[in-house]
Each structure stands twice: as structure tokens, then as C-alpha cells.
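Chemist: curious how this folds, go ahead:
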Amino acid sequence: MERIPALISLLVMVMVIEMARTSAEQENKSSSAGLFWSTAKEEGDLVHKAGPADDSTAAVDNADGGFSSLDGMLQWAIGHSDSAKLKETAQDVQRLSPSELNQRQLEIKELVEKLKMPSDAQLMQIALDDLNNSSLSIEDRHHALQELLILVEPIDNANDFCKLGGLAVIIRELNHPDPDIRKISAWILGKASQNNPYVQKQVLELGALAKLMEMVNSSSADEATKAFYAVSALIRNNVAGQQLFYVEAGDKMLQDILSNPSVDARLRRKAVFLVGDLAECQLENIDKAEMPFFSNHLFLKSVVDLTASNDLDLQDKALVAIKNLLQLRTTEATVFKDFCRLDDALERMKKQLEDLMLEEYHREYVIDVEGLRKEVELIFQAKLGKVITVPT
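Modeler: As a prediction, this is how the structure comes out:
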């Protein structure tokens, strides 16, 4: 931060030099080569006229980041300088020899080049170039991936990342022997794909879904969780992705996660959340055929059984999934009752929540979960009532 005032001073100095030279030329190279600033008003006028536009952002090159030229930086410096010091600097300039003035200009031009910031697209390209370097160290590879993890989050950056060929590079890193590199690579794909149909399509076409689903079975909980995050991001609100997910036995993967209590809790939460999300997407696309696994008895039971968990967050997400599944056309109320024993599960959960309400800790959250439980119970009874009242 200490170099900023000095930078401004140097920049203004060059600005004054250029204005002095222009003035001298207009006066047919008269002996008065200096610049006389008579009033503050005139100083303001000169400052105003120094730039080609009133917009203070005119000096900034939005495409490349930083200042687009020395002139642009001069305009910025003028606008951020004290008028009194500006006048004092102008007087100091008059005492410099021509060689000293030229030296100051060279110093500023070098500083401009050092301070010019690259754009996000340029930063992504630099990181990709590093990843394409086979001799890059593991530490530097981690650093490049961490940079991309931040850069790809904005949707425009994610789209640019595709155009730079970045997806293919990251997908290649999914096969790296280092588990952290695989984990961060999956995380990048998830962030870039989140709510972005364009990127989702590109990643799916590159065949990354099968590899990511394979990584969900990793012995590393972190790698498995990040891979599942990427899978979810790829197929969320994406019918084509969901169909491919089913072809790759995604229903079995979900059932295995949900029915295995030894699986990392984070992964189980993400899995049941995805089930609820997929069911909701189906409800929003009623013209699309429902996925067969939505009506699979064992699959539905694995979701209902989560309500017996001691993890309140997991129970909450399970209730959301059950609520959406109950509203699908192909799910049968009698299966929820006779095979999944949903009525017993809801009653057991009611008693558990009543006990938790006696505690102050998370009491409001418990009340919200109980409200959701009641809502599920009403939907279940309504669906069951329709079956009972149907004439034979």
C-alpha cells in the first residue's frame, strides 16, 4: 500500500509533463515551457479535460483487467489526487531536466506493466497451462486447481472455462494418482456445473459422469463427498443427465449409500437430498416419464428408514424426499404403508421430536421438522385414503 501515493505522484508527474509539452508546442516552442495553474477552478477544468470521458471507469479495460494504457492510469491518478499536491508536483516537474523527465516516464511505464492485473480468463488459462505441464510438481498442481476452484464459480467464468478447453483438462485430472487432486478436480466440475445447463451438457458429453460415480465409492470420504457433489450438480434440473444417471445404475448407488449406516454422514445427507431434488424435478416435469427406481420398493424403504436416524438433519432431508416421492404418480400408498411401514416411522419420529422439544438446544429447528413431519403424514393419509375409497 505504501507505493500507491508514490505511484500517483509519478503518474501525475508524467501527465503534467505531457501537458507542458503540448502547451509548448501550441505556443510555437516559446521559452515558457512550464504550466501555470492560476486557480483551483482552472485546475479542475484541466483535470476534467485530461480524460476522454466523464466515466471514471473509462480508463479500465474490462476485458483484460487493470488499466488498458498509460493514459488510462493517468486519468485514474488525476481523479485520486489532491489538487494542492497536484499543483506542487507540477512545479517540481518544471525543475527537472529533459533526461530526468524521460527517466521518470520509463519508470512509470515499467510500473504500469508490473501492476496490470490479468483477467479471470487469463488467470484460468495460466492455471490450465500449468496443469498441462507434465513436469509440474504436486504442490504447484494443487495450487493451480485451487485457483480454478475459485475462478469457475461465477457462471460467466464457467462458460469461458469451457471455451478454453478447461473441462477436458480437469476431467483428465480425475484419474490422477493423488487423491487430493482427484477431489479438487471433482469439486471444480461440480462448481462449474451448478445451475449451468451449458456446462452440464459439455461435461456429460465428455463422459465424466461415469467416472464421478465411480469416485463416489472411494475409500476417502472427502473424495467420495466431492464426487457426489459433482454428480448432483450435473444432473440437477437436467433431464438428460438424470436419464444417463439411471443408465449408469445411479439408483443402486443411491440405495447403497442410504441403506448403509457406516457410510459417511455427509454423503448420506447429500444422497437423500438428491433423491428429494430428483423427485421434485419429476413433479415439475409431469409430461416426462417417471424414473423406474422411484417406485422400487427397496429404494423407497431405504429412504423411509432414514427417519429412524439420530441425525436430525438427515431426518429432515428424508422427510422432504418422502414428501416429494408420495406425490409422484407411480408411487403406491400401500407400498409406503405395508412394505416401508411409513405410518410406524412417522409415529416413532413424532415421539422422538416431542422429547427433543423439551430441550432448548435447536428447539426451533425441531419444531420446524415436526411441522414437516405432520405435512408428510397428511399427504400420506390423503394418498392412502384415495386407494381405500376407490370402488371395486
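
Chemist: when you work out contacts or count neighbours from here on, use the C-alpha atoms and nothing else.
Modeler: Noted.

Chemist: confirm Trp76 sits in a helix?
Modeler: Yes - assessed by DSSP: H, G, I helix; E, B strand; the rest coil, Trp76 belongs to a helix.

Chemist: burial count for it?
Modeler: Neighbourhood size, Trp76 [other CA atoms under 10 Å]: 21.

Chemist: cool, Ile138 as well?
Modeler: 12.

Chemist: can you classify His176 by secondary structure?
Modeler: coil.

Chemist: and the gap between it and Asp368?
Modeler: 44 Å (CA to CA, to the nearest Å).

Chemist: want to put them side by side, so please do this one too:
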Amino acid sequence: MFKIVSNTLPSPLPPPHATDIQNMKLWPSILSLLSSPEPSLRKGAAWVCGTALQNNIKAQRAFLDNDGLRHVLTLLRDDPDKGVRSKAQYAVSGAIKHFPEALEAFAGMGGYDVLGEVITRADDPPTLRKIIFLYNTLMAEDPATAPVLRDNGTVAKLEEVLGKFGEDEDMVEKTVRTLHTLLTQTSTPAPATLAASLRTLKAQHGDLGLTEKEWREFGV
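Modeler: The predicted model follows:
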């Protein structure tokens, strides 16, 4: 069970029991901790949210109904603590994956703009890496996501990531894979500057998990 004590974080159960949060009407108490002045409490509350939401449609529904998605998006965009932002990203991801209604709400809240801001700041590589991976996951679930990302300037943002993190092979691999998904799903040719960067990165890092056919689709 969960025990709520004033100004303390509930001790979480394993994810299969996460719906107990709703049954015990604990979402308001947990979400209130996202506004705590203590970073450790904000971080812990975001972690509890993210853990409860993993592949749990009932928890995702309750989280959305309690306006939790808006709270964690705000943390992801604005919190000064990197640890809090990381757990907020975890909660955002858990809230919207495999739940089209939450993804629609996310878009309506400016969620894609928030993710774009985090990518543009590029000051938190672990969270940046997770967002890029999330993009690819969302496009795999619903190809309608790709045009939204394209129209939000995501290609240019990801090209900037390649320029800033070209020595980080894992970051490059995730970014290149996401770019390939985005460009192919929207039938968008790679900009000339991107194709040139990709040639350099391929020479530096190898095939990065792409087939020769996929590289040719980039124009490389």
C-alpha cells in the first residue's frame, strides 16, 4: 500500500499495483508534491508518476484526468534541477505512450513545443537522448506523429543535435534513426546540409545500425 505523510513522498509499490493510487485517491497528494520547493520531493513524485504509468492504461487515464500531464510537462520545461527534469520526462513518456487520448492532450498542451525547447537547449544530454528515442517510439506507434514533428521544425533541431554531439556515437545513432523515420514517413528529402553531415558521421562511426538502403534514402 501507499502511505502519505505530510511533505513526504509515498513509498511506491511495483508497477502492477499502480492502480492502487487511483483506488486510494492518492493522485492529488502525489501531484501536489510536483510543486514542492524541495527538488528531491519533486524528483521523487515525478518518478512515482512515471513508474505507475508504465504500460498501465488505468493509471494513464487517471493521471490525465487529474491534470498530471500538464504538471510534468511544466517541470520538464522549467525546472532548474536536471534530476527533476529527467524524471519529468520519464513521466511524460509513460503518460502518452500507447494512449492516443493522452497524446492528443499532450499536443493540445504544447507538448511538442516543450520537447523542442529541451532539444534546442541541449544542456541535458541524458534527457535529450530519451526525448529523441521517444520521438521514434511515437512515430512507430502512430505515423500521424511524423508530420507534426516535421512541421514543428524537428528536422533542423535534430540536425543541430548531430552538430553538437557528433562525438557521442549513441546520441548520433538514436538521432540518425529518428531522422530516418521522420523523413521517410513524411516523404521529405534530407536537406543538403544534413546529408553532408550524415556522410561525415557515417565515415566516423560506421553504419550506425542503418542498412545501405536506408543510407541511400538519406541521399548518402
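
Chemist: hmm, Glu159 of the second structure is touching Ala192, no?
Modeler: No - using CA atoms under 8 Å, Glu159 of the second structure is not in contact with Ala192, being 11.2 Å away.

Chemist: centroid-nearest residue for the second structure?
Modeler: Centre of the second structure computed as the mean C-alpha position; nearest residue by CA atoms, centre = their mean is Ile131, 3.6 Å away.

Chemist: tell me which element the counterpart of that residue in the first structure is part of?
Modeler: By TM-score structural alignment, Ile131 of the second structure lines up with Ala271 in the first structure. Secondary structure assignment for Ala271 of the first structure, by DSSP states H and E: helix 265-284.

Chemist: same check, this time on Lys383 of the first structure
Modeler: Lys383 of the first structure belongs to helix 363-389, assigned by DSSP H and E.

Chemist: burial check on the alignment partner in the first structure of Leu73 of the second structure, number of neighbours?
Modeler: Mapped onto the first structure by TM-score structural alignment, Leu73 of the second structure lines up with Met213. Counted by other CA under 10 Å, the residues lying close to Met213 of the first structure total 20.

Chemist: how near is Met213 of the first structure to Tyr246 of the first structure?
Modeler: 11 Å.

Chemist: swap in Asn175 of the first structure?
Modeler: The gap separating Asn175 of the first structure from Tyr246 of the first structure is 23 Å, by CA to CA.

Chemist: can you check Pro197 of the first structure too?
Modeler: 19 Å.

Chemist: Pro177 of the first structure now?
Modeler: With distances taken as CA to CA, Pro177 of the first structure is found 28 Å from Tyr246 of the first structure.

Chemist: also Ala279 of the first structure?
Modeler: In terms of CA to CA, Ala279 of the first structure sits 13 Å off from Tyr246 of the first structure.

Chemist: and the next helix or strand along the chain from the helix holding Ala271 of the first structure, what does it pack onto?
Modeler: Per DSSP H and E, the first helix or strand lying C-terminal to helix 265-284 of the first structure is helix 297-304. Counting contacts by 3 or more CA pairs under 8 Å, 6 or more residues apart in numbering; DSSP states H and E, helix 297-304 of the first structure packs against helix 250-259, helix 312-326.

Chemist: next one: helix 297-304 of the first structure to chain centre, how far?
Modeler: Offset of helix 297-304 of the first structure from its chain centre (CA atoms, centre = their mean, to the nearest Å): 33 Å.

Chemist: contacts for that helix, please.
Modeler: Contact with helix 297-304 of the first structure is made by 251, 255, 258-259, 272, 293-294, 318, 321-322, 335-336, 339-340, 342, 345, as judged by CA atoms under 8 Å, 6 or more residues apart in numbering.
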